[in-house]
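K.L.:
Fold the following, please.
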Amino acid sequence: MAKETGQKMVAQNKKARHDYLIEDTYEAGLVLMGTEVKSLRQGRASLVDGFVDIEGHEAWLHNVHIPEYSQGTWTNHSARRKRKLLLNRVEIDKIERRVNEKGLTVVPLALYFKDGRAKVEIALAKGKKSWDKRQAIAERTANRETEQAIGRRMKGMRD
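P.N.:
Next up, the predicted model:
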């Protein structure tokens, strides 16, 4: 059987990029059961309510929904169990220090397969206030309008 290469996206947490200001990102491996891997390979997962917690110098992923494998037997997994993240000790210590000092939170951004192995992209994030969200939306709208105006000018059209 040939080895998998490349990257296959399973799930993304777009709401996290809207609700949080992303400061730093990390790629972590996941400790999964066989039926979880099979369910992920079918492209079924949700990161919406997920978060990362550091317990006893280990990183754990909570509230990520990986549905039960449809053809699994009594060995099937529970959908929202906590899963261990595989990170270096230095990375775990750095994340734990920044969470405790600055009041940041750690959220999952993406779940994907990289060269056949399940990976999760996690981020140190700071919660946005409602006015921050409005400001970000206003900036995106302004940038879009300037790009459209430049495009119209390049085509020789009037504003």
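K.L.:
use CA for all of it now, contacts and neighbours both
P.N.:
Noted.
K.L.:
Check which helix or strand the residue sitting nearest the centre point of the chain maps to.
P.N.:
Computing the C-alpha centroid of the chain and ranking residues by CA atoms, centre = their mean puts residue 109 first, at 1.3 Å. In this structure, residue 109 is located in strand 105-114 according to DSSP states H and E.
K.L.:
Pretty sure the residue nearest to the centre of the chain sits against residue 121.
P.N.:
Yes - if you go by CA atoms under 8 Å, residue 109 and residue 121 touch, sitting 5.4 Å apart.
K.L.:
now the strands: where do they sit in the chain?
P.N.:
7-12, 20-30, 51-55, 58-62, 83-86, 105-114, 117-127 (DSSP state E).
K.L.:
Could you also give me the structure for this second sequence? I'd like to compare it with the first:
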Amino acid sequence: MPRERGQKVVATNRKARHDYTIEDTYEAGIVLTGTEVKSLREGRASLVDGYAFIDGGEMWLDSVHIPEYTEGTWNNHAPRRKRKLLLHKQEIVKISHKTKEGGYTLVPLSIYFSEGRAKVEIAVAKGKREYDKRQALRERQDKREAARAIATRRNLGD
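P.N.:
Prediction:
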């Protein structure tokens, strides 16, 4: 079977961009079992409660739900187990310095297949306050209304 080319997105965490201000993003490989890979290939995963942390110089992904593979037998995986992330040592050190500054957390943004290998996009993020969220929504709405006004003005001019 030939390797697939390009990217196939399995799951995204859309709420993360609403709840956090994204500072940096990193692409990391994930250490998975066979049934986890098969379940991901079916497009089944949830990043809702997921987070990453550094322990002993290694990065881990926790609380990401990859449901059991339906065709799996007794050797099926646990859906919410801790999974090791594969990053370069320099990247892990850089990320750990950033998170130790305070107020920063590691949030998974998406799980996808790149060149046939499972990857996760991790973000170093800072939590938004409630008024920041409202302000972001207001700015987006203002931009949308301005674009709509320009479009109607342009259509009237024709």
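K.L.:
Compute the first-to-last residue distance for stretch 29-45 of structure 1.
P.N.:
Using CA to CA, to the nearest Å, the end-to-end distance of stretch 29-45 of structure 1 comes out at 16 Å.
K.L.:
Go through structure 1 and flag its longest helix.
P.N.:
Criterion DSSP state H: the longest helix present in structure 1 is helix 130-155.
K.L.:
Just want the angle from that helix to strand 20-30.
P.N.:
If you take axes from the mean of the first three to the mean of the last three CA atoms, to 10 degrees, helix 130-155 of structure 1 sits at 90 degrees to strand 20-30.
K.L.:
So which bit of structure 2 is helix 130-155 of structure 1 matched to?
P.N.:
Counting by TM-score structural alignment, helix 130-155 of structure 1 lines up with residues 130-155 of structure 2.
K.L.:
ok so, going back, return the most buried member of the strands of structure 1.
P.N.:
The highest average neighbour count among those, using mean count of other CA atoms under 10 Å, belongs to strand 105-114 at a mean of 22.
K.L.:
How far does that strand sit from its chain's centre?
P.N.:
3 Å (CA atoms, centre = their mean, to the nearest Å).
K.L.:
Check stretch 31-39 of structure 1 too.
P.N.:
In terms of CA atoms, centre = their mean, the centre of stretch 31-39 of structure 1 is found 18 Å from the chain centre.
K.L.:
likewise stretch 87-106 of structure 1?
P.N.:
Here stretch 87-106 of structure 1 is found 16 Å from its chain centre; the criterion is CA atoms, centre = their mean.
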